[in-house]
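# the following comprises the amino acid sequence and a computationally predicted model.
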Amino acid sequence: MKKTLSAISLFSGAGGMDVGFVRAGISVKVANEINKDAAATYQRNHPDSKIYTSDINEVFEEISETKDIDIVFGGPPCQGFSVAGKMDPNDERNTLIWSFLDVVHIVQPRAFVMENVKALGSLEKWKPVRDEIFKRAENMGYSCEMFILNSADFGVPQKRERVFFIGFLNKDTKRETLEADFIKLHKPSRSIRDTIKHLGPAGSESNPQTCTAKITFASNPILRKSPYAGMLFNGMGRPLNIDETSNTLPASMGGNKTPIIDEEYLHGDEKENWVNGYHEAVTNNELDPKFQSAPSRLRRLTIKEAALIQTFPEDYIFEGSKSSVYRQIGNAVPCELAEVVAKVVVKELKSSDCNLKERERQISFATLF
């Protein structure tokens, strides 16, 4: 087998999946991303990869000129399938999964990895789409398996479930083998505190304060058992329990949908998150004057913190406006989750090559007699 496996990255975004695949020993030759800010971020951090910034349907010819590719990977836009959206079967963005498979058909890599939201892999509504993915993969000569993975199972400080369609060319890959490989890579998740505290307080040189959206109480709060669920504040920016794993960071961050941190509980002497007391008071209908406005110790998650929760390298440089950067981070596949997927694919490809070499050795040996 070649020393370094080569890949094409599609719908690359800011390059979160690419970070993981590169860490797994894969060289990304070509990438494609239509969003200009995300493409600029990608190019800044992956200078050795050639990136096309046009609509993917307009660069089939250019991409097909890239020869001897081992893996095609990427995450076509997921808004059309997401439970956070309208889930419209006619959403034009849904068709981009077929564009992804068109590139696979043109390039004929040894393997492909297509990522998307969990809903595409789990809801009955999207079963016809899943069936069509498997059918097209089989028609192209790929054995394809689907896995729904939670990034928190692989050391990522975030509960983020995603579906991965993984296909291998001319190979009858056993699902049980891939499952076992994923299980071997399981490791405990990290807490938010352990992930971001070393950056220092928001507003410091190493952790610039980037989202200043005002934090205001919801006039009609929606209560849940946990202070970190429900709706205590206006907007969708819920408070984070920094002693646990983060919930999924949304692409809508940047305004009042940006998660909330208790600065004094993270960096000060406070022994409890302020929202615990507020949640208890609201639940018991025992509000007193101190709860008339949110205290200054509550603030929004910074860009640096959000990037680390998505497991981007700390020195990763993002291009574009603050809202654009938050969106790029929220849209990304956690780098460490992508690395896990890449390692499983690489192991399977290496296994194929070892089996092929062994068969060639046996044939060569047999010809001597």
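Sure thing, it's come through. Residues are numbered from 1 along each chain as shown.
# hey, let's count contacts and neighbours off CA atoms from now on
Fine.
# for the stretch 101-250 of the chain, what spans make up the helices?
118-122, 127-139, 175-184, 192-196 (DSSP state H, counting those that start in this stretch).
# quick one: the residue nearest in space to the middle of the chain from residue 348, how far?
The centroid of the chain falls nearest to residue 333 when counting by Cα atoms, centre = their mean (1.4 Å). Distance of residue 333 to residue 348, computed by Cα to Cα, to the nearest Å: 22 Å.
# here's the one I want to compare it with:
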Amino acid sequence: MIDLFAGCGGMTSGFMAAKGYKSVMAVEFNLEAAATYAANFGEAHTHYADIADIPDEQVPAVDVIIGGPPCQGFSNLGSRNVNDPRNKLWKEYIRFVRHAHPKVFVIENVDRFFSSSEFALLQAETRPGGLLEEYHLEAGFLLAADFGVPQRRKRTIVIGSRIGEIPLPLPTHIRPGSLGKEPEWHTTRDVLTGLPTVPAVRDLPESWTRVFDQRVRGVFKSPDLHIGRNPTQLSLDRYRHIPPGGGRFNLPDHLLSRCWREKKTGTTDVMGRMQWDMPSLTIRTEFYKPEKGQYLHPQWHRDDPDRSVDRPITHLEAARLQTFPDDFVWCGSKIEIAKQIGNAVPSMLAEAIAHHLKPYLRGKGGTRPKELPCRLCQRRSQ
């Protein structure tokens, strides 16, 4: 397979965990993300480069192409500028499909991509005479929690196939209280329990490595990412008023900022606290800032504040909520690693897609395994 816009390798991590897949090329423009990818999957086939600078003759023939072109132009948090040049990078993805001629390709993007003009253009290329006329597209929304990820992250998934129609995968996990034999959604409790509630350090170790002839911070093991912050007294006072599932609307007037006081609706997850027995909301790139979303640790006690964990989640906790394995290693500064975590495809969502594709790639049609492996289910049962 080829991984385009590979980031730190969340999608590759999931496909490799599904067994039977081999990454022979990865392309990533950000140095620190490319360094993390190389540290986990090998530098020789990792290209730290602008995808447009990779010549056609260097694109190998493969069975599968995966990747998520940058989504900022589509994101609810972005400018929604249809002319954002990053939106056009899916055309480079098509160029790779044309030259690698995979049996299947998979695109991951934010939910708004499904209704964008860019997606309409992508669909148009599958018509007779189009660049992708050999391929049938299936597209829709997948909720990461439905596939074992302890996170309510909704994404557009596109599967292109020239070996017959391939539907989107069916959920492997169900909402608590739903009827069905599948295991229930995983929760923050499944991945945060057991980690020290008070991080021992506030910075990454002093460590550097050379990759692509560049000097980059790292390589860091996952425990190195359990780093705390130094909140102000005002922030601590705010944290202590926020119950699980709550947010800025739980704050007394004297702790509200002016913009919160004047904005009576919307941004309901701002200064929010997670819940132990639910998946988290979407982990974004600034999860270490509670004013950006529901990122406070779920432990809270109304009558015993000393037992509350009044801090945002750490980088390690965010990586676990994205279902990166604990043996994953990292390169970059704290901010760069946070971007890698927040921008990644959750590993277990990618793994579910990889398992789903296997029988089609092997010519056996859509034979769904009786029970898909789930490392969090195994941990829960233990």
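Arrived safely, thanks for sending. None of these values were measured; they are calculated from a predicted model.
# just to check, the residue nearest to the centre of structure 1 is in contact with residue 16?
Yes: between residue 333 of structure 1 and residue 16 there is a contact under Cα atoms under 8 Å: 5.5 Å.
# what sits against the residue nearest to residue 121 of structure 1 when sequence neighbours are not counted?
The shortest distance from residue 121 of structure 1 to any non-neighbouring residue, by Cα to Cα, 6 or more residues apart in numbering, is to residue 163 (5.7 Å). For residue 163 of structure 1, the contacting residues are 115-121, 146-149, by Cα atoms under 8 Å, 6 or more residues apart in numbering.
# at 6 Å what do you get?
115-118, 121, 147-148 (Cα atoms under 6 Å, 6 or more residues apart in numbering).
# also residue 336 of structure 1?
Contacts of residue 336 of structure 1 by Cα under 6 Å, 6+ apart are residue 20.
# how much space separates it from residue 342 of structure 1?
For residue 336 of structure 1 relative to residue 342 of structure 1 (Cα to Cα), the value is 10 Å.
# same deal with residue 264 of structure 1?
Relative to residue 342 of structure 1, and taking Cα to Cα, residue 264 of structure 1 is found at 39 Å.
# how about residue 186 of structure 1?
Residue 186 of structure 1 is 14 Å from residue 342 of structure 1, by Cα to Cα.
# same question, residue 328 of structure 1
21 Å.
# how about residue 334 of structure 1?
From residue 334 of structure 1 to residue 342 of structure 1 the distance is 12 Å (Cα to Cα).
# so what corresponds to residue 3 of structure 2 in structure 1?
Correspondence of residue 3 of structure 2 to structure 1, assessed by TM-score structural alignment: residue 9.
# skip the chain neighbours and tell me the closest residue to its match.
Residue 9 of structure 1's closest residue in space is residue 31 (Cα to Cα, 6+ apart), at 4.5 Å.
# what of residue 40 of structure 1?
residue 319 (6.1 Å).
# re earlier: now do the helix or strand containing the match of residue 3 of structure 2: everything it contacts.
Using DSSP states H and E, residue 9 of structure 1 falls within strand 5-10. If you take Cα under 6 Å, 6+ apart as the criterion, strand 5-10 of structure 1 is touched by 26-32, 69-74.
# how much does the helix or strand following that strand stray from structure 2?
Using DSSP H and E, the helix or strand that directly follows strand 5-10 of structure 1 along the chain is helix 16-23. Taken over the aligned residues, the distance from helix 16-23 of structure 1 to structure 2 averages 0.6 Å (mean Cα distance after the TM-score superposition for structure 1).
# okay, angle between helix 16-23 of structure 1 and strand 5-10 too, please.
180 degrees (axes from the mean of the first three to the mean of the last three Cα atoms, to 10 degrees).
# check whether residue 306 of structure 2 sits in a helix, strand or coil.
Classification of residue 306 of structure 2 using DSSP: H, G, I helix; E, B strand; the rest coil returns helix.
# tally of neighbours for it?
11 (other Cα atoms under 10 Å).
# same thing with residue 89 of structure 1?
14.
# between the two ends of stretch 302-319 of structure 1, how far is it?
15 Å.
# and that stretch, which stretch of structure 2?
Residues 314-331 of structure 2 are where stretch 302-319 of structure 1 lands when matched by TM-score structural alignment.
# what's in contact with that stretch?
32, 36, 150, 217-222, 225-227, 341, 346-347.
# which positions in it come out as buried?
With burial defined by 16 or more other Cα atoms under 10 Å, the residues of stretch 314-331 of structure 2 counted as buried are 314-325, 328-331.
# circling back to that earlier point, helices or strands up against the one helix or strand the residue nearest to residue 9 of structure 1 maps to?
Element membership for residue 31 of structure 1, per DSSP H and E: strand 26-32. Strand 26-32 of structure 1 is packed against strand 5-10, strand 50-52, with contacts defined by 3 or more Cα pairs under 6 Å, 6 or more residues apart in numbering; DSSP states H and E.
# tilt between that strand and strand 5-10?
Angle, strand 26-32 of structure 1 to strand 5-10, by the same axes, to 10 degrees: 30 degrees.
# where in structure 2 does the helix or strand following strand 26-32 of structure 1 fall?
Next helix or strand after strand 26-32 of structure 1 toward the C-terminus (DSSP H and E): helix 36-45. Mapped onto structure 2 using TM-score structural alignment, helix 36-45 of structure 1 covers residues 31-40.
# the matching stretch vs structure 1, average offset?
Relative to structure 1, stretch 31-40 of structure 2 is 0.6 Å off (mean Cα distance after the TM-score superposition for structure 1).
# so what touches that stretch?
Contacts for stretch 31-40 of structure 2 (Cα under 6 Å, 6+ apart): 7-9, 28, 48, 330-332.
# again, 8 Å this time
6-9, 27-28, 43-44, 46-48, 211-212, 216, 219, 328-332, 336-337, 340.
# just give me the longest helix of structure 1.
Looking across structure 1 with DSSP state H, the single longest helix is helix 335-366.
# and that one with strand 26-32, angle?
Helix 335-366 of structure 1 and strand 26-32 are oriented at 120 degrees to each other (the same axes, to 10 degrees).
# residue 232 of structure 1 contacts residue 221, correct?
Yes: if you go by Cα under 8 Å, residue 232 of structure 1 and residue 221 touch, sitting 5.0 Å apart.
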